[in-house]
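Asker: sequence plus predicted model, see below.
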Amino acid sequence: MQLHLVITGRKDLAAQLYQQLREAIATGRLSAGAQLPPSRLLAEQLGVSRKTVSDTYATLTYEGLLVGKIGRGTFVNAWAPQPDRVQTAADLACAANLGKWAALPSPMRHPTDDSILRYEFIGGATTRNQFPQDEWRRCTQDALRRIAQNSGFYSQPEGLPALRSSIAGHIAFSRGVKCRDSDIVVTNGAQQALDLIARVVLEPGSIVAMEDPGYSPARQLFVAMGASVASVPVDEHGIQVENIPDGTRLIYVTPSHQFPLGMPMSLPRREALLARAIELGAIIIEDDYDSEFRYAGRPTDSLQSMDTRGVVTYVGTFSKTLLPELRLGYAVLPPAIYGAVLKAKQLTDQHCSTLPQWALAKFISEGYLLKHIRRCHSVYAGRRERILQRLAGDLSPWFEAVPTVAGFHMAALCKVPVDVALLIELARQVDVGLYPLDVFYHDAAVRPGLIIGFGAMETLDIDPALDKVRDILQQIG
């Protein structure tokens, strides 16, 4: 790769070269430790004499900006002078807007590799040890062969036809969703699906109704777009539909497994929600984030399968069934907003990477996904049962579980006053990651407790981790 330098004319060649190299180092374009081209190669590239380049390198070395290493070449000195002060956020005309973005919390941000604790009860993380590496590798190799044979053009913004067909078949089989391939847009995770829908439905000041407590990243996304988010309380039947305000344009719900408390929305409440959306002319986002994992009771249909008027957008993700790093999700869109969402997808990122799309299409069509879900279901069921036993046993003086029949997290509410923040802090000191419920409440009265994820927690680690939690609770009273 050539170093981008521009020499004009035939005068002051050394001065031009010196000034450009010095500026590149000062601004960080040539970072500390970067290797410069050999003097002969750079001289040929610029059409100047080798002596001109060698003299310039020597001058910059004398000034401490470059360092020569015998037998290796010339490098930018790691201790080169720092660039001049750059503008801070406060110096910019958009400072207030930047401040709003900076103030948004990140309650569900996963830890980095170097900060993961030995025992992590974080929600949304999956069981990596169960991931079918060999099957996925075969599917990825097939995807590479397909990409090598294609035209080299950009792909379709709605996603590869093979993947959309596989998704349509999968969610019809597993969730009763009524859709065709042409109703589906493949996205970079469920969060992008929410972003695209919000972009085309909302304007600054538009009202969004969502559950309280609820999924904080969705709330923050709507707020960032200038929407007014109306917090609607939930009870044991789900969102209290009668509290959805007039003028609402968008309603965000998690009917199969309410986030974060976990209870499913009852059939009468679903019917009332659909009727209210039709009355308002609103779009409902049904976030069906982890409903493949059900442990008790009869399966419930998706809200979308009950929709006869085209008001429900069904959003799903493969982050919960496979790996979060894959960043593949999808939206099943009603006809009224499909075209607008597709245009927004094209303008936002053109299309999702085709390599994982091809791999996932084969992974689903070959039956690997259903096998993987069945295998994980057995693992998660055992973990869930063990946590419930502990919450009903030696942890029962402090916590009680919210009844839930799906997913791979549960909520544990405090039965007595517990300093949850202190509990979390002390737990981290003994390598146990606990996470509070209160960050998911906005206007509703906070019910203190913990959100206990068991997707990434190995079964044999549950008892040692909860033993530590019990000991801390006994200490703090």
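Answerer: Arrived safely, thanks for sending.

Asker: please make it C-alpha for all contacts and neighbour counts, starting now.
Answerer: Fine.

Asker: show me where the stretch 301-450 of the chain has its helices.
Answerer: 335-349, 354-365, 368-392, 420-429 (DSSP state H, counting those that start in this stretch).

Asker: now, of the ones you listed, which is deepest in the fold?
Answerer: Comparing these by mean neighbour count (mean count of other Cα atoms under 10 Å), helix 354-365 ranks first with a mean of 21.

Asker: now do it: distance to the chain's middle.
Answerer: 20 Å (Cα atoms, centre = their mean, to the nearest Å).

Asker: how about the helices of the stretch 301-450 of the chain in a markdown table, adding distance to residue 120?
Answerer: A markdown table is the format used below for the helices of the stretch 301-450 of the chain (distance: least, Cα to Cα, whole Å):
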| stretch | distance to residue 120 |
| --- | --- |
| helix 335-349 | 33 |
| helix 354-365 | 28 |
| helix 368-392 | 13 |
| helix 420-429 | 10 |
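
Asker: this is the other structure I want to compare:
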Amino acid sequence: MARTPRDVHLPISLPTPVRSRRLVDELLAAIVDGRLAEGDWLPSTRVLARQLSCSRSVVTGCYDELIAAGFLDGIPGAGTRVRAGARAAVRLGARSHVTEESAPVVVRGEGAVPRIIGDLRPGVPDGSLIDARRWRSCVRAATWTPEPSTAGTTALTAALGEHLRRHRGVHAEEILLTPGSSCGFALLGEAAWDSGIRRAFVEAPGYAEAQRELARVGFSVEPVEVDADGVCVGRLPDDRCLVYTTPAHQYPLGHRMSVDRRARLVEWARRTGSVIIEDDYDGEFRYDVPPLPALQALPGAREFVGYVGTASKTLTVGLAVAWTVPPGVLSDAVGRRYAERAWSVAEPVAGTLAEFISRGHLATHLAKVARTYRDRRNALSAAVIERCPEMPIIGVDAGLHATIVIDRVPGAQVRDRLERSGWLVRAVSDYPLADKQSVDGVVVSYARLTPASAVRFAEALRRAVPEVLSEGGGMIRT
């Protein structure tokens, strides 16, 4: 006798076209995060294929693979259900096929957490979005000569000058190449110290690397508060000092410095003779409207604002290429320090990036990835708004990360709970000087987040706060 079909809806979604192995990974994730419990029945292959708008053979292949591996039980005449012990196996890192991802097990407290589902810590773009064919062509063009040459760095300096002028409004008389943005912070900090400046202010919360570099120079680093318009200029002293800021997308909260606040900051620097370090780490990415020009592009700012940019967010961290445009008041001091440091960028890398920029590939790349990152941002925002409406999401107008504000429990406790569920994020309190800021929560990168993963993450976040509260967590706002 034919069995009565069960009315089962599986809480998953996948981008099209659906692949069998993507479906396998999604079902395993559903088992480990609790959407599927041991003993739960799965939809029939026909019903799930209709739900996902894919071929029935895709679902059949997925079920067969998971049954063969022991995650599911296929019961003739009854259907398919999650096998006892499946969740424990997935949490220990067992899989039905070899994946390209690593499977780290992180220990926190008494036990091992599950295999990492998603690393959403900010700082890493999606390098797979680079056009590999165009990049290889630029590599060939840059490395055809067997003779040692400095043509690569010369060409890159020229290409960057044109790119910064057209895309960031920066008219650079001098561009200094370094293997990382931290070198730029050190360079500007040392030059400011040489000029007699002894006080340094960093946004609170702020970028740890900038604080470390300035402290290493000798500054006693002090916090300056930020709000939705950026650095609170009224909190800065009326004497000469050094200020580090991220005006395009405050790190980590994500605020964009308003044009009024920008003008006030530059006017304050002019009046006090101070120097500003502008970290334009992801200033190329602003959604729905064009990016604001760099702070250094404001009239009169060129004398007081040192500009630091990097390829680590626009392309990939592996390039190890950054650049500094010194402020006019420190031009000579920066030049001396740069000569002492003898920092350099690998010639083949410099030549390749120069080709990539001069051929127009970087501009094309930025336009393409901005659309992709905007869609991923939208997916994260929609998922969080739908599943966690009590948690505002801020900093979504620009950049590659956002901050999810959490009031009921400390962000660090939610971060730990998410890690135990397989999701890696940062807490606002992980950043230096965060105790000076009233906002708490978690900082999440959407650069490599698929729409399906955004939903899974939001579900994990929705469960995390009550789980922390049930374990005795929580806090009182002061």
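Answerer: Noted; the coordinates are in hand. For clarity, every value in this text was computed on a predicted model and none was experimentally measured.

Asker: picking up where we left off before, nearest to residue 145 of the first structure, out of the helices of the stretch 301-450 of the first structure?
Answerer: Minimum separation from residue 145 of the first structure across the helices of the stretch 301-450 of the first structure (Cα to Cα) falls at helix 354-365, 9.8 Å.

Asker: who touches the closest one?
Answerer: Residues outside helix 354-365 of the first structure that contact it (Cα atoms under 8 Å, 6 or more residues apart in numbering): 135-136, 139-144, 146-147, 155, 159-160, 162-164, 166-167, 170, 326, 328, 369-370.

Asker: what's the matching range in the first structure for the longest strand along the second structure?
Answerer: Secondary structure of the second structure per DSSP state E: the longest strand is strand 220-227. Under TM-score structural alignment, strand 220-227 of the second structure corresponds to residues 228-235 of the first structure.

Asker: centre of the chain to that stretch, how far?
Answerer: So, by Cα atoms, centre = their mean, the centroid of stretch 228-235 of the first structure is 23 Å from its chain's centroid.

Asker: contacting residues around it?
Answerer: 204-213, 219, 222-223, 239-241, 243-245, 442-444.

Asker: so which bits of that stretch are buried?
Answerer: The neighbour-count check on stretch 228-235 of the first structure (16 or more other Cα atoms under 10 Å) flags 228, 229, 230, 231, 232, 233, 234 as buried.

Asker: so how far is residue 243 of the first structure from the third one?
Answerer: Read it as residue 230 of the first structure. Noted for residue 230 of the first structure: a distance of 9 Å to residue 243 of the first structure, by Cα to Cα, to the nearest Å.

Asker: my guess is residue 60 of the first structure meets residue 68, correct?
Answerer: No. In this structure, residue 60 of the first structure is not within contact of residue 68 by Cα atoms under 8 Å, at 10.4 Å.

Asker: residue contacts, the residue nearest the centre of the second structure?
Answerer: Centroid-nearest residue in the second structure: residue 122, 3.0 Å away (criterion: Cα atoms, centre = their mean). By Cα under 8 Å, 6+ apart, the residues touching residue 122 of the second structure are 400, 401, 425, 426, 443, 444, 445.

Asker: and the first one, what does it touch?
Answerer: In other words, residue 400 of the second structure. By Cα under 8 Å, 6+ apart, residue 400 of the second structure lies in contact with 122, 125, 282, 285, 373, 377, 445, 446, 447.

Asker: those residues in helices, which ones?
Answerer: Among these, the residues falling in helices (DSSP state H) are 373, 377.

Asker: now the strands for the stretch 201-350 of the first structure?
Answerer: In the stretch 201-350 of the first structure, the segments counted as strands under DSSP state E, counting those that start in this stretch are 207-212, 228-235, 238-239, 248-253, 283-287, 312-317, 329-332.

Asker: mean distance, the third one to its aligned residues in the second structure?
Answerer: Translated: strand 238-239 of the first structure. In the superposition with the second structure, the aligned residues lie an average of 1.0 Å away from strand 238-239 of the first structure, counting by mean Cα distance after the TM-score superposition for the first structure.

Asker: residue 274 of the first structure and residue 310 touch, don't they?
Answerer: No. Contact criterion Cα under 8 Å: residue 274 of the first structure and residue 310 do not qualify, at 9.9 Å.

Asker: who has more neighbours out of the two?
Answerer: Taking other Cα atoms under 10 Å, residue 274 of the first structure and residue 310 do not tie; residue 274 has more neighbours (23 against 17).

Asker: and of the strands of the stretch 201-350 of the first structure, who's closest to residue 304 of the first structure?
Answerer: strand 312-317 (5.6 Å).
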